[in-house]
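S.K.: A predicted structure for the sequence below; I have some questions about it.
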Amino acid sequence: MTPKTKELRLTFWMIFTAFLLLFIIGTVNIFSSTFIEDMAEGGSAYGHLIRHVLCFVIGMIPATIVYRSDYRLWKKIAWLAVIFSALLLVAVLGAGIVVNGAKRWLGVGGFTFQPSEVAKLAVILFTAKYLAPLLEKHKPIAFFGPWDSSPQAPAWKRFHWLPQPVLLPALVLAGLVIKQPDAGTAIVIMFLPFAMLWISGASLKQAVIPLGVFLVAAAAYTLSAPYRMDRLRAWYDPSSYAQTLGYQTMQGFIAIGSGGIMGQGIGEGISKFSYLPEAHTDFAFAILAQEWGLRGSIVMLVLFCILIFFGFQCAWNTHDKFGELLAAGITLYFGGQGLINLAMVCGLFPVVGVPLPFISYGGTSLIVNLIAAALLLNIARRNYKTAVMAARLRMQPHVQSMKKETRSHFQLH
């Protein structure tokens, strides 16, 4: 086995191990943070755990199909994924289920489904499909610029601040998600293609003015509703709103701080006893830090770092541009959401409702995470197999030469 094949095999198993351990930690944390709530409602202590495991079983069906198939097939259906996501998001606006003032879910046979989670994966697929041929042909990559710079083109196509076509699906999907409203998911949907464009070679300097316009528009959107301004004030100074809008943030601080180095013990954290809202979803990390302590938090952070490092390692070792961009996009998907969630729970970012992959409870999120993980593992496995085949081909002339020498030796003697 060559050093290259050893490296690629290590990449595959490190990604697999990180996913597996994150899922196990998340499953334990979900049970620990929900059994009290389930018992208080008069049901089984295993209610949320059973639904979590059921979603895992359901998610493993498409994940297994994705893992065993050629990831390049997704290139052909990237557009369909975007259209399907848009239709689902439109359906949510029309017939969605309202929870806590937000309409984000569709109800199907007693189960709820969150289409915005699917939209995240759809924009990764579309961005990889769009950018791959540009990189293969060594064409320039940019965030904004004219769609057609020829003098014969219409004036609007020669406008220098037009967002590139690759950004349009993300803008549409993010706009539909904002209507729910769900600013956190909209941020993730826009972050993914921007980050993929940047790692593909787009210059941030070229996007300064358009991004400035975008930030002004975002500020205007925030100022247009008093409750959004109140949320910003509560984020900036949560202690002054400790009993109202800053309550969740302050309780998150208390949960994290009370864990200490060793933690209070799995199942022993007190914040889940009706103190910390959304303890098993958006603020799942706070319960983990309280019960597992600093040591458990570091283990989880190390696993995410391993996933990010070897995810990009997988992307760098992929020979086709679509696979390279797809692996990078999926790595950004897990790393970006993880960073936003941790920053939110630690008070570095406003509370925007972005889940922590595999740690936060959520059926649709888990299913999409499993599919994304299967795609990344598929690419890593194919990289390894390609390297093994290449090594065997290089060895064939040497093997044939040795066989000839052996036959000659026996013929002479």
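M.R.: Thanks, I have it. Numbering: from 1, shown residues only.
S.K.: Going by C-alpha atoms from here, please, whenever you check contacts or count neighbours.
M.R.: Will do.
S.K.: How far does stretch 321-340 sit from its chain's centre?
M.R.: Distance of stretch 321-340 from its chain centroid, counting by Cα atoms, centre = their mean, to the nearest Å, is 7 Å.
S.K.: and what of stretch 363-371?
M.R.: Offset of stretch 363-371 from its chain centre (Cα atoms, centre = their mean): 10 Å.
S.K.: take the one below as the second:
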Amino acid sequence: MKEKVFQYLDGDRIIWIIAMIFGLVSVLAVYSSISSLAHKFQEGNTFYFLMKHGFMLISGFGIMYLMHKTPHRYIFRLSQLLIWLTAILLLITLLFGTNINGGVRWITIPVINQSFQTSDLAKIVLIAYVARVLSQNSTERRNFKRGVLPIMGPILIICALILPANFSTAFLLLVTCMTLMFVAGTRILHLLSITAAGVLLFVMLLGIASAFPNVLPRVSTWKSRIASFLPESEPEKVWDQKTGTFVIPESSPRSEMDLQRNYQVEMAKIAIHRGGMFPNGPGRGTSRNYMPHPYSDMIFAFIIEEYGSILGGLGLLMLYIILMFRILKIASRTEKKFSAYLALGLGFLLVLQALANMAVAVNLIPVTGQPLPLVSMGGTSLWFTCIALGIILNISRENKLPPSRSNSKQAFA
């Protein structure tokens, strides 16, 4: 039975199994968590959202299958053109994009009337471009002018275009690109110069936002998320004659703020606490009734509430860690530098995004809005995750092919 299932699936079998487990978890968690969404938009029809998510998931796996059969040498050839087309798309999104949930991150495809985040495309394209340049400039990568500048320009341009609407994605993408450069042998001093340029660009954007609030409205969101995450100063207390102690007045700014500050994370912490160590069972979570976005941003907390900290929490974390180790193994076995850098970059970004989502749920970092890859209910972002995994599986597949059937070494640096 096992051989029949995998006779059509090439590449790393463990990655296929992990992806299937994520898909199963996604269906169970999303269907259990969408009741409030269904009541708000579909008069309580949860089946509508289940079918919609199921379609995106099945089509995503179809895309993954096609990508794992498509030689990734085409990505090598097209990455130089795609990087500039992606920059144009990001600029169009920034100027004319659709505003959803306070962020202008989407553009709509006219024919099929489907919106997608251009930053999802930019993640794959930029990593492919960086992998190409690093593989070609192996002898010059320690030279700032010839080895670093050709990469630094596109990295900063793409991240700068993503930053106004999606700070967390721009940050994760920058960290991933710098990690690739470090692995490829770029000097620490040169990486620090890129970091300094990124910080300078960020400070400039903050200055522009302060002078022209309407230009970069998302900056206020960044500030409020960071401020709600940081510890607050203790408000002034007054003497209460009834209790004989100093208390915080109910009308104090701190009390009003406590009712609203970081509501999403506070509800996630309650859900995790109710989950306990062991599973409560599917459909028994109650946080879907009050926690914002239990099917996307906070799905990790909702899964823990229904499946416990051991199975739901540590289980999911271990799957992502195993996925990263499998990708590292694939990258170490390939003879082509481009293939190794591409697999490493796509895998690192995917797992880093997952860790960011989990860290938000347990209040380790401020709210980022990053979905849990292959688990959160999503639209085209799910497709782009499947594209990334499909590319990694294709690299794994070609590692196993004999030299006569694999891509020519002349096609890659």
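M.R.: Good, I have the coordinates. As the structure is a prediction and not an experimental result, all values here were calculated from the model.
S.K.: Hmm, Ser33 and Tyr46 of structure 1 touching each other?
M.R.: No. Taking Cα atoms under 8 Å as the definition, Tyr46 of structure 1 is not a contact partner of Ser33, at 10.9 Å.
S.K.: quick one, which of these two is more surrounded?
M.R.: Neighbours around Tyr46 of structure 1 and Ser33, counted as other Cα atoms under 10 Å, are more numerous at Ser33. The numbers are 29 against 16.
S.K.: does the most centrally placed residue in structure 2 sit in a helix or strand, and which one?
M.R.: Residue closest to the average C-alpha location in structure 2 (Cα atoms, centre = their mean): Gln353, at 3.7 Å. Element membership of Gln353 of structure 2 [criterion: DSSP states H and E] is helix 337-361.
S.K.: After that helix, which helix or strand is next?
M.R.: Using DSSP H and E, the helix or strand that follows helix 337-361 of structure 2 in sequence is helix 380-400.
S.K.: so where is that next one in structure 1?
M.R.: Under TM-score structural alignment, the counterpart of helix 380-400 of structure 2 in structure 1 spans residues 364-384.
S.K.: And the aligned partner of Phe312 of structure 1 in structure 2, how close does it get to Gly345 of structure 2?
M.R.: Matched by TM-score structural alignment, Phe312 of structure 1 corresponds to Leu328 in structure 2. For Leu328 of structure 2, the distance to Gly345 of structure 2 (Cα to Cα, to the nearest Å) stands at 10 Å.
S.K.: More neighbours: which of these two?
M.R.: Neighbour tally, Leu328 of structure 2 and Gly345, criterion other Cα under 10 Å: the higher count belongs to Gly345, 29 against 16.
S.K.: rewinding a little: quick one: contacts of the match of helix 380-400 of structure 2?
M.R.: Stretch 364-384 of structure 1 has contacts (Cα atoms under 8 Å, 6 or more residues apart in numbering) with 5, 8-9, 11-12, 15-16, 19, 55-56, 58-60, 62-64, 66-71, 113-115, 117-118, 121, 311, 314, 317-319, 323, 326-327, 330, 355, 357-358.
S.K.: Could you verify my assumption that Ala38 of structure 2 touches Gly44?
M.R.: Yes. Under the criterion of Cα under 8 Å, Ala38 of structure 2 makes contact with Gly44 at 4.6 Å.
S.K.: Can you give me every residue that contacts Thr127 of structure 1?
M.R.: By Cα under 8 Å, 6+ apart, the residues touching Thr127 of structure 1 are Val166, Leu167, Pro193, Met196.
S.K.: Return the members of the residues you listed classed as buried.
M.R.: For the contacts of Thr127 of structure 1, a neighbour count by 16 or more other Cα atoms under 10 Å gives the buried set as Val166, Leu167, Pro193, Met196.
S.K.: Leaving aside the residues adjacent along the chain, what's closest to Ala86 of structure 1?
M.R.: For Ala86 of structure 1, ignoring the flanking residues on the chain, the nearest one in space by Cα to Cα, 6 or more residues apart in numbering is Leu173 at 6.1 Å.
S.K.: That neighbour -> structure 2?
M.R.: By TM-score structural alignment, Leu173 of structure 1 lines up with Ile158 in structure 2.
S.K.: Make sure that match is indeed in a strand.
M.R.: No. Counting by DSSP: H, G, I helix; E, B strand; the rest coil, Ile158 of structure 2 is not part of a strand but helix.
S.K.: For it, the count of nearby residues, please.
M.R.: For Ile158 of structure 2, the neighbour count with other Cα under 10 Å is 25.
S.K.: That one touches Leu85, doesn't it?
M.R.: No. Using Cα under 8 Å, Ile158 of structure 2 is not in contact with Leu85, being 10.8 Å away.
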